[in-house]
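In: the following block contains a protein sequence and its predicted model.
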Amino acid sequence: MASPSDTAALWAEAATSAPVLLDDALIALPVALQILLAAILLLVEKRPRLQAILAVAGLGAVFAVDLALLADVLENGPRIMAMGAWRPPFGIVFSADALGTTFLAVAGFTALACAVYATAAIPREERRGGFFPFLVLMMAGVSGAFLTGDLFNLYVWFEVLLIASFGLLALGSRPAQLDGALAYGILNLVATTFFLIATALTYGLFGTLNMAHLARLAAERGADGLVIGLSVLFLAAFGMKAAAFPVNAWLPASYHTPRFVTSALFAGLLTKVGVYALIRVLGMVLPAAHDVLTPLIAGIAGLTMMIGALGALAQSDIRRLLNYVVVAGIGTILAGLAVPIAPGAAGLAGAIAYAIHSILVMAALYLAAGVAANRTGSSSLHEMGGLWKRFPVFSGLVFILVLAVSGLPPLSGFWPKLVLLRATLADGETALAAILLLSGLLLTLAMMRVFALAFWRDEPARESPAEAEDFTAALPSRWQTSLPLAALTLLVVLLGLVPEPLARLSRIAADGIADPAAVIRLTLGDAP
């Protein structure tokens, strides 16, 4: 039994009496605001118009906080906030670095754009069913995942966003939705189980779940068999959540079933949380094991890219096609993880930049697909057409997005892909570099086919009206659908024409992962 003096010494080591400063509280503010906003939205569920106004205003405020936090981190370096009176690594911490806050700000902008779009695209009965509370709660989970400095709480935030996203996916209860929700739920349940097992084994091996502490201990331990086994478990769990090969089939089977705006949120954000977790855990926490697993990651990346590109070519429904484009994009991001991670190395920076591009362009493409399907009465490429003549400005925006997702210059998808290509060639991964080029060519053909059939050709004659249960009659003429699509497209153009800010941000984020000494020192100080 410990003596009173021993207990006092342990308490003195674990506890801190330092108050939480106001600017430190800024780290947890995005999550706290969104949880509070979700609760308020539930209180006004019988007033859907007020609910929509509050959701958009609240997400706008959250985005402003996200930008403030990103600016603070870029100016002053990483920040942490210890919860309660427990000093890291004994307690739970929120940790804000360049990688997390970059993803946070881009996700906040995308969620705000989708919320504005949803004010016109979501029917009244589904607003009353909880669309906006689910959306805001999902974003609380996404924000928590980007800001947590604790491995178990990363699991907790994954659960929060999974529960909310499942509600969004099933909202409306159409048979196709329920079928898609089942596939989505089962695969994510398996991934979550793998994640929880890996987290428990990590605690048993290292005695801590604080990421900074784990990074220090793992660096001392090296890449032995147990650490490599843990890394494979994390790769399997996060690979499932990101829809990487060979567990990517759930995404094409589910993302086309809900409303277009829900698909836009999922395609833009949810798979990128899985990618973020892979970068954080394999790149920062277990880097020695990552170096051992790079051949495996290269194989997964190449196969994911090819399955996505070939799947996109084979589809005749615009949303099913975009589902496969999402999968191909995940493979492209993983190509940046298939090369060694070191300060100044280009591979990880390219992956981060491509992930940011993918969030924006995929969300915009799904929103544009919703407008196109509404204006033609169908989401089938066989029944769409004539949009260029009737809606030239809208068609021009879509053409820009088609070029961007194909990776063509001078838009946002070109520069990250070029960086990834150079990084893979420099590392001797010629096969992976060839697949990067080939998948880009196939995606270009698939997206040009979409534009040629749905926009350029004349509208085909139809014998009977198309099924349009996913579309709302008021959608084409509402500014709420035009403004977010234009804003996302404008950002895609700006990031392509002026790539240096994104390149610099990605390099800072990548260097923070490759060399986490600043985060470790800030979190642990001189703790043993």
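Out: Structure received.
In: for the rest of this, base every contact and every neighbour count on C-alpha atoms.
Out: Will do.
In: ok, and the closest non-adjacent residue to residue 238?
Out: Leaving aside its chain neighbours, residue 238 sits nearest to residue 274 (5.0 Å; criterion: C-alpha to C-alpha, 6 or more residues apart in numbering).
In: contacting residues for that neighbour?
Out: Residues near residue 274 by C-alpha atoms under 8 Å, 6 or more residues apart in numbering: 238, 239, 240, 241, 242.
In: equivalent analysis for residue 246, please.
Out: Remark: with contacts taken as C-alpha under 8 Å, 6+ apart, residue 246 is in contact with 300, 304.
In: quick one on the thing from earlier: reformat the contacts of residue 274 as a markdown table; add distance to residue 58, secondary structure and neighbour count.
Out: Shown next, in a markdown table, are those (distance: C-alpha to C-alpha, whole Å; DSSP: H, G, I helix; E, B strand; the rest coil; neighbours: other C-alpha atoms under 10 Å):
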| residue | distance to residue 58 | secondary structure | neighbour count |
| --- | --- | --- | --- |
| 238 | 30 | helix | 27 |
| 239 | 32 | helix | 25 |
| 240 | 31 | helix | 26 |
| 241 | 28 | helix | 28 |
| 242 | 28 | helix | 29 |
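In: next up, a structure to set beside the first:
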Amino acid sequence: MILSATALTPLPVLIPMLAAAATLILGRRPRAQRAVTLVALVAVLVVSGLLLYLADRDGIAVVQVGGWDSPIGISLVVDRLAALMLVVSAIVLLAVMLYAVGQGIHDGNDQQPVSIFLPTYLALTAGVCNAFLAGDLFNLFVGFEVLLAASFVLLTLGASADRVRAGVSYVMVSMVSSLIFLAGMGFAYAATGTLNLAQMAVRMDDVPEGTRAAIFGVLLVAFGIKAAVFPLSTWLPDSYPTAPAPVTAVFAGLLTKVGVYAIIRAHTLLFPGGELDNVLLVAGLLTMVIGILGAIAQNDIKRLLSFTLVSHIGYMVFGIALSTQAGLSGAVYYVAHHILVQTTLFLVVGLIERQAGSASLRRLGGLALASPVLAIAFLVPALNLGGIPPFSGFIGKVALLQAGAADGSVLAWVLVAGGTVTSLLTLYVVARVWTKAFWRARADAPEGGLADAAPSALIDESGMEVAFSDRADVGRMPPAMLVPTIGLVVVGLALTVFAGPLVDISDRAAENLRDRSVYIEAVLGGQP
């Protein structure tokens, strides 16, 4: 039997949607819910892996949903970039689900009701996959809206005041982004008469340069909010840290990268002329530098990692804005690297809270002695994030800095310098966490003595409530939560071990992105 990418393409969206419906029906049977979710996410991972293999071997695959030919119908498109994003996302989604289920089994479902969590999580999975496969702007918008609806539910699980407040803020920002996206779609349709990306790419060449730049600017604002590009990133550090650990992990690792993916697709397919490249370069520089400076000022590890998340989005924007194959290849590889590493670090923070009762650096210490496994689980992705050789973070950053140096413009060299400084400051930030949380004695922490006290409603200097756990099992990490975290650490190391083949895939993906005629021909098949 010969595998067909066309037959497999709809499955990453269809499987989780059907599974979400099944888990809703099985709401009173949590074991059956967990089994359905596990099977569905494993199936998505397997299908995504096959799609990556087929896309790399055979080229772009296109499915016209409902039998309606493009550009009238809905097109689902799998190229190397989309397939790679599907694979990395499926790995992260599966690992986080296992972590969350392990947490729910260990704690009970009072704070994370499984009957709500799993169907919503599967809907989130479908939204992510739909966004990566979308071949038209409206279907991309639908993917974003599915993400928004599911993420609001996940963000407010437990219904604490902080979570509801953060959820409302997140939804308001996301709604503004969606409205701007709708406006951008309207402008693009008015200028080209279509929402199909391939047909729009052909017709956009006939649109006046000023109008084209204005449309791109509107879409960049919408995607920039979702990707947390400075100055559109201020919402993120206040929204993500309040959610449960697995929700924060999947949001931080994955959802912002959907926005980055949208920027890559729009920039390379619809607006390849480079009209706003200098604006993107400046935004990338500011995102890197201001994000990491914000991280330096934090004492709560979740907020600190939220700021590093913002900072490292700047590297991806840097590679995109160079508009070269080397820059795009570095950006694609760095997106895959950052999804895995950032997710892992947020899961580790959840384990730190289990082990020590807090994520505040003012209250932590001695974790390396208390739990060497946890220390290793933090150290490896932390060094990876900091760009220490030979980890994948180093490989991705070197690729981006080399692309900037090859560009040779003054602004590109400024970005090279900014990227180098940001990498050093990232290393300083993670080293600070290591020395304070893991290396020093807990008795030396300014508030270390509070760790064993009853839960309190103390407010830290950032204005966030930092309460210790009142659980009797503080100091114990459930194996069902630890194993998926270690699994992601291993996958992150695999990006280093198999860096050669992955970089080759990134290069070929970048080559496809630069030669948009391949995408256009695959979707339109010679139609105007």
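Out: Structure received. Keep in mind that this is a model prediction, so the values were computed, not measured.
In: how close are the two chains, by TM-score?
Out: Remark: TM-score between the superposed chains equals 0.92 [TM-score structural alignment, normalised by the length of structure 1]; 502 aligned residues with a C-alpha RMSD of 1.7 Å.
In: ok, back up a step: of the contacts of residue 274 of structure 1, just say which sits nearest to residue 132 of structure 1.
Out: Residue 132 of structure 1 lies nearest to residue 241 out of these, by C-alpha to C-alpha, at 23.1 Å.
In: what sits closest to the aligned partner of that closest one in structure 2 if chain neighbours are left out?
Out: In structure 2, the residue matched to residue 241 of structure 1 (TM-score structural alignment) is residue 226. If the residues on either side of it in the chain are set aside, residue 226 of structure 2 comes closest to residue 259, at 5.0 Å by C-alpha to C-alpha, 6+ apart.
In: aligned to that neighbour, what sits in structure 1?
Out: Checking with TM-score structural alignment, residue 259 of structure 2 has residue 274 as its match.
In: and for residue 53 of structure 2?
Out: Counting by TM-score structural alignment, residue 53 of structure 2 lines up with residue 71 in structure 1.
In: buried sites along the helix or strand harbouring that match?
Out: Using DSSP states H and E, residue 71 of structure 1 falls within helix 48-76. By 16 or more other C-alpha atoms under 10 Å, the buried positions in helix 48-76 of structure 1 come out as 48, 51-52, 54-67, 69-70, 72-74.
In: how far is it from where the chain is centred?
Out: With C-alpha atoms, centre = their mean, to the nearest Å as the basis, helix 48-76 of structure 1 stands 17 Å off its chain's centre.
In: post-alignment, the helix or strand following it versus structure 2, mean distance?
Out: Once helix 48-76 of structure 1 ends, the next helix or strand along the chain (criterion: DSSP H and E) is strand 79-82. Strand 79-82 of structure 1 differs from its equivalent in structure 2 by a mean of 0.4 Å after superposition (mean C-alpha distance after the TM-score superposition for structure 1).
In: hmm, who's touching strand 79-82 of structure 1?
Out: Contacts of strand 79-82 of structure 1 (C-alpha under 8 Å, 6+ apart): 20, 24-25, 27-28, 73, 88, 91-97, 519, 522-523.
In: ok, residue 489 of structure 1 - contacts?
Out: Residues near residue 489 of structure 1 by C-alpha under 8 Å, 6+ apart: 361, 364, 397, 400, 401.
In: typo on my end, it should be residue 242 of structure 1
Out: Counted by C-alpha under 8 Å, 6+ apart, residue 242 of structure 1 has contacts 248, 270, 271, 272, 273, 274, 275, 330.
In: buried ones from those residues, can you make that a PyMOL selection?
Out: Buried residues within these, by 16+ other C-alpha under 10 Å, are selected in PyMOL with:
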select buried, resi 248+270+271+272+273+274+275+330
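In: of the contacts of residue 242 of structure 1, which belong to helices?
Out: 271, 272, 273, 274, 275, 330 (DSSP state H).
In: which pair of those spans the longest distance?
Out: Across those, no pair lies farther apart than 273 and 330, at 11.1 Å, counting by C-alpha to C-alpha.
In: residue 318 of structure 2 is in what secondary structure piece?
Out: Following DSSP H and E, the helix or strand that holds residue 318 of structure 2 is helix 301-321.
In: my bad, residue 152 of structure 2
Out: If you go by DSSP H and E, residue 152 of structure 2 is part of helix 137-155.
In: what range in structure 1 does the helix or strand that that helix is followed by sit on?
Out: The first helix or strand that comes after helix 137-155 of structure 2 along the chain, using DSSP H and E, is helix 161-192. Using TM-score structural alignment, helix 161-192 of structure 2 corresponds to residues 175-206 of structure 1.
In: give me the mean deviation of the matching stretch from structure 2.
Out: Compared with structure 2, stretch 175-206 of structure 1 is 0.8 Å away on average (mean C-alpha distance after the TM-score superposition for structure 1).
In: quick one: the strands in structure 1, in order.
Out: 79-82, 93-96 (DSSP state E).
In: re the thing from before, packing partners of the helix holding residue 318 of structure 2?
Out: helix 236-239, helix 256-265, helix 277-296, helix 325-356, helix 392-407, helix 410-433 (3 or more C-alpha pairs under 8 Å, 6 or more residues apart in numbering; DSSP states H and E).
In: so which of those helices gets nearest residue 385 of structure 2?
Out: Residue 385 of structure 2 sits nearest to helix 392-407 of all these, at 5.6 Å, using C-alpha to C-alpha.
In: residue in structure 1 matching residue 63 of structure 2?
Out: Per TM-score structural alignment, residue 63 of structure 2 is aligned with residue 81.
In: give me the distance between that match and residue 22 of structure 1.
Out: Computed as C-alpha to C-alpha, to the nearest Å, the residue 81 of structure 1 to residue 22 of structure 1 distance reads 10 Å.
In: more neighbours: those two, which one.
Out: Legend: neighbour count by other C-alpha atoms under 10 Å for residue 81 of structure 1 and residue 22, higher for residue 81 (23 against 8).
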